[in-house]
Each structure stands twice: as structure tokens, then as C-alpha cells.
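1. Need coordinates for the following:
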Amino acid sequence: MLFPAEMQATWKTGLRDAVAPTLAALHQLPLSEITSQNSLSPAAVEKDSDEQTAELKRQLALLHSDLQQLRSQQNNQGLTERLFHPQLVQAARLLPDQQERWREAGWLNVGNEKVREKDWVLKSDRPLVDVGTDQKVNVDQLLLTNRQIVGQIDQVGRWSSTYRPLTDEQFRCPATILNRETGQRYDDLAGSLHGQGEPECSLEYIANTIPVSVGDLVVLADPDRRFPAPLLLGEVKTATVAQNNPFWEITVAPVTGDETLREVSVITERLNPVRLAVPTNETEKGARK
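-> A predicted model of the protein is given here:
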């Protein structure tokens, strides 16, 4: 496969910069230390070689993913601007004591019924975030932290909303496979990640024509490449194909995220201002009429 000259130059520069510190460090080592390192046992050399191979494979997968992203962007340059763009609404997960006081109306009991939160939020057992209809949040929108999907909006109140973790039985999300070895994504053949009320999730409707291996990543399906990088949902734990079944049977170890991190983002959508803008010549025509 031949790559553009400018891309080859970029990779060569990156490789040169990556190995430069190592070469400089080797020149500074005394000859005795270099000799002692070369006298490692065969088992130690083999282990070190395996680790280096694994790291090179990971870097190669990232390079493949970046290359595909560049190709997708080049192919989409001539397309019409999308009508909707993703927009992140900043939110925070309520701490346990905050949730308790909120549900007991400890902050709402001010003698005015109009300020009360919606009952379906207050009476739910699911965790809470501090945004609601006041921030134009809607049901089923995804929660994001550190490029990891950690939940999905369940019920929306005026100022707060409940959300379903990935393992919740009602969690559903379009998902696909990202091959850990090659960085290949299969957004056009996406399936659905299902919570099961257990520590593991299932990935449904992935065609058995797609290569799937244990350790492959499960990411949010994004055929339009709306996001600059894959949004992680989990990792393939088991993958089998039953006889005469057109789909894989896949169990997924979902990302757990850091529960101590309160800051999250709700993935919403906004109208693309480029599409809404009226061309100057059309404005002039309307004025003449």
C-alpha cells in the first residue's frame, strides 16, 4: 500500500523523534552497563521482546485508526454540511448525600409548589446528574467522561435527571467493533450494546462476517465521524458464533469509569449554524419582493 508523500514524511519524522532520546541515552551509558544488559537470560530477552511487540502493535492500530479518520475527512469534504452537530452539556453527578437531600425536598421545600422537582425523578432509585429541561437534556442521551460512555439519561426533570449505567437492563446504545490489531472500525455494520443487570453487557446484531477477537474494543457507532476520536464502551470478553446464526454472540466487559469523577458531559445535538445561515443573494431577493 502506497501512502501520500507528505504522510510518509510525517511518519518518518515521528519515528525519528521517537527513537532519538533512546539513541542519546545509549551513547551516555558506560560500556560495562551495555555489556551487562546484553548478557540477559534468553527468557528475559524473550519477555522484553514480547512487550515491545505488543506496544508496536498498539501503536500500529492507532496509526491505522488515524489514517482512516483522515481518509474519511477527505472523502466528506465535498459533502453538504450536516444539519445537526453534537454538543456537550457539562454536568455533575450528585453525591449520595446530595441525592438524599434532593429527593427529600431538603432544598426544594420553600413553600412554593411550582419549584418542586418532577416526581418521577425524586422517586427513582437511579443516580442523578444536575441538569434537566433547563439545559434542554432529553431521554436516552449519553453521558461521557474522558472519552468513555458511562451512562444514558433515563428520566428528565426540571433541574436534574436520572441516568442508567451501562450495566442497567434498560441501557441500549448503537455500538461497533474496533479491531485492536489493525484499528479497523465497522460503523456501517453496527450492532447494539445491551445492559443485562449484571457486571457484563452483550453486543447484539454484529454480523458474523466481521472479524471479532477477545480484547477488541467496543465503541460508539459513529458512521458520520461526528466525533474526532472513538468513544469507548468496553472490551470484548467472549465471542462465539452458533451454528446457522448470522450474528456473533458477544459478551462485553463495560468501561466502569472512575465513580469518584463527578464531572460528566451529556451528548446533545444542536442545529448547524452553517446550514441555517441565509446566503446574501437570497436575502437581497427577499428584500426586493
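
2. from here on, contacts and neighbour counts on C-alpha atoms
-> Fine.

3. Where do the strands of the stretch 101-250 of the chain begin and end?
-> Per DSSP state E, counting those that start in this stretch, the stretch 101-250 of the chain carries strands over the ranges 128-129, 142-145, 148-156, 161-165, 172-178, 191-194, 201-204, 217-220, 232-240, 249-254.

4. These into a markdown table, with extra columns for mean neighbour count and distance to Q37?
-> Shown next, in a markdown table, are the strands of the stretch 101-250 of the chain (neighbours: other Cα atoms under 10 Å; distance: least, Cα to Cα, whole Å):
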| stretch | mean neighbour count | distance to Q37 |
| --- | --- | --- |
| strand 128-129 | 25 | 54 |
| strand 142-145 | 22 | 42 |
| strand 148-156 | 24 | 40 |
| strand 161-165 | 25 | 49 |
| strand 172-178 | 24 | 38 |
| strand 191-194 | 22 | 48 |
| strand 201-204 | 23 | 46 |
| strand 217-220 | 25 | 36 |
| strand 232-240 | 20 | 37 |
| strand 249-254 | 22 | 39 |
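
5. possible to save those as a markdown table with distance to L79?
-> Shown next, in a markdown table, are these (distance: least, Cα to Cα, whole Å):
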| stretch | distance to L79 |
| --- | --- |
| strand 128-129 | 37 |
| strand 142-145 | 27 |
| strand 148-156 | 28 |
| strand 161-165 | 35 |
| strand 172-178 | 24 |
| strand 191-194 | 26 |
| strand 201-204 | 31 |
| strand 217-220 | 23 |
| strand 232-240 | 27 |
| strand 249-254 | 35 |
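
6. one more, for comparison:
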Amino acid sequence: MLLLTVAVYVADPRGSLTTARMKLHNVLSPGRLVVAAISHKSNQGGDATPAENSLSGAAALQNALLENELQRRQLVIENARLRNELRTARSQTGAQTIVGRSLVNFVTTRAKVLSRTGTPSRLREMFLEAGQQAGLKRSDVIVEGHGMLVDQGSGSGVQEDQPVISGLAVVGRVASVSRWVSVVQPVTDDEFSAAVQLVQQGSQTSNYAARGMLEGSGDGFCRIVGVPYTAAVAIGDEVFSADIDGIQGPRLYFGKVVKAEFSAGGEWSISVQPAFHRDGLNEVLVVQAKLNSSVKAKQ
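-> Okay, here's the model as predicted:
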């Protein structure tokens, strides 16, 4: 990590990577975030009771640690990406490249969690009544499924199979959609699957490793299949998305490998602890791929 910090400063004397420097500084000095958060609270509300001060300090500590963890995950992804790009650049030395605008961008739609177990009967009645008044069919307003119900639907551009995240962690995918709401299938569901790639962390670097298919196991965990026994796998490896709906895009975080054993079929048997906590979710983001409107069609 120290070498990565030095590399950023040497490669960027003009300060164009200030954001990356700050993230590195935060990860290398997590105590600074905690001290700053607690000091800020201490300087406010001089009349607060000791109990209130204690609760405020604990909340500040928790927020600072969460921020530090998110920054760490971002650096893990960025470190692996830069090493991969460096290898590619070395193999293509001397080739002429043309840099243009990205054709596809990824955006998110914010959605509130209405229910964690499908559509409650009261909501179903409200949707039917509103649909009748608007001249809509039942299939337009009622969505089936037993997953989480969120308050964004086809009217907001939400479509089936779009990833759903909370922070950097993958919650699941959109399983079914109506005009106003959608049902989200969690990553732990036994019918969920997604292409993933392992990222292994060394003492100073992070590297992309084996690819496979992540599947829900139905018991609160996930498993990865399709990884040959010849691949390097270890407990603690981080699991990220390999693509988004088949399109190369931002790396979304699934969780960590908590069990890795050889199976009789010549593959690894890999268990993954998901990164998200379903019970505490009140809001999620739906990830959508959009064509760049500023890119004109070629004549």
C-alpha cells in the first residue's frame, strides 16, 4: 500500500489525482477519520449530557469506519484495474489508439423498500384501485414475486434483470416489474446467478483472479461454480461482478470467500458471505445502462 501511495505522487506531480490521493490517505490513516469525527462532535453541543456525548461519539465512530471501508473497497478495485491496464499497455506498446466518448454510461435510480416479502394485500388493493381509475390493466399495476418490493417500476425505466445495489454491495436483481413498483430477487435466492471475478489481495497489491458464476444457495449465503481446481482460490478473496448484463462496466461488490474446498468434479467448491444486510435496507439503487445521448450515429 505504501508503494501504491508513492506511485500516485510520482505519477501525478500536478495534482490531477487529488481524489485518489485523498482516498489513499484515508485508507492508510483510518484513525484520522475517527479522530476527526469524534473531535467534530466534541466541539458541538457543549451542554450535552455524558450519555448523549457517548452516543454521538459512537455514531461518529461507526460512520467513520463505514466510510473507510467503502474507500478501501474502491481502492481494491482501482488497484486491480490499474495493474490489468498496465499489463495490457505493455503488450500493446507502439500501437496507435484513439480515445473517444463512452458509448454506454451506467446510471442509478434510487428506490425505497416498501416491503421485504412481496406485495402486501393492502398495497395490492391500492394499486388495483388506482389502476382502474387510470384505465390500466391489472397486469400493468400488480407485480408478482416474493422478494423485496421497491417503489420504482417501468415508469422510471426499471427493467427486469437490472442489478440492484446498496452502496457498493450488490443486493440482487430486478425480477419483475409493473408500472409503479418492482420486485428484487436477492443474491441469496436459489434462482439468482451472476458472472463474477475474484480479486486477491497481496501485501501491497490486488490482482484479478479466477472467474465463475455466483449463485444463491437459499440459506443466506452464495456459492461460486465453474472455477477449475487449477485456479488459485483462497478464503478472504473478494468477489466482484465480471460484467453488468454482459456489458463491461463498474465493478460491483458481492462479498468475501468464506469457504474454499476441492470438489470431486475437478472444480472448487466456494462459499461466499454476501456483503449486504437485507434486514437493514430501507433504500436501494437500480443500476441501468444508458446510451450516451451525445454520441451521434456514424454516417
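
7. Report the TM-score for the pair.
-> TM-score for the superposed chains, counting by TM-score structural alignment, normalised by the length of the first structure: 0.65, backed by 235 aligned residues with a Cα RMSD of 4.0 Å.

8. mind listing what E144 of the second structure touches?
-> By Cα atoms under 8 Å, 6 or more residues apart in numbering, E144 of the second structure lies in contact with G118, T119, S176, V183.

9. Go again with 10 Å.
-> G118, T119, A175, S176, V177, S178, S182, V183 (Cα atoms under 10 Å, 6 or more residues apart in numbering).

10. can I get those residues in JSON lines with distance to S54 of the second structure?
-> Formatted as JSON lines, these follow (distance: Cα to Cα, whole Å):
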{"residue": "G118", "distance to S54 of the second structure": "39"}
{"residue": "T119", "distance to S54 of the second structure": "40"}
{"residue": "A175", "distance to S54 of the second structure": "43"}
{"residue": "S176", "distance to S54 of the second structure": "45"}
{"residue": "V177", "distance to S54 of the second structure": "45"}
{"residue": "S178", "distance to S54 of the second structure": "46"}
{"residue": "S182", "distance to S54 of the second structure": "40"}
{"residue": "V183", "distance to S54 of the second structure": "40"}
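
11. List just the nearest of those to K290 of the second structure.
-> Lowest distance from K290 of the second structure to the contacts of E144 of the second structure (Cα to Cα) belongs to V177, with 18.4 Å.

12. Test my guess that that closest one contacts V141.
-> Yes - counting by Cα atoms under 10 Å, V177 of the second structure touches V141, with 8.8 Å between them.

13. what is in contact with these two at once?
-> G153.

14. what's the single longest helix in the second structure?
-> With secondary structure taken from DSSP state H, the second structure has its longest helix at helix 50-91.

15. what is the orientation angle of it with strand 253-262?
-> 70 degrees (axes from the mean of the first three to the mean of the last three Cα atoms, to 10 degrees).

16. which other helices and strands contact helix 50-91 of the second structure?
-> With contacts taken as 3 or more Cα pairs under 10 Å, 6 or more residues apart in numbering; DSSP states H and E, helix 50-91 of the second structure sits against helix 18-28, helix 30-42, strand 193-201, strand 206-216, strand 238-241, strand 253-262.

17. R101 of the second structure: which of those is closest?
-> Across these (criterion: Cα to Cα), the nearest stretch is helix 18-28, sitting at 22.1 Å.
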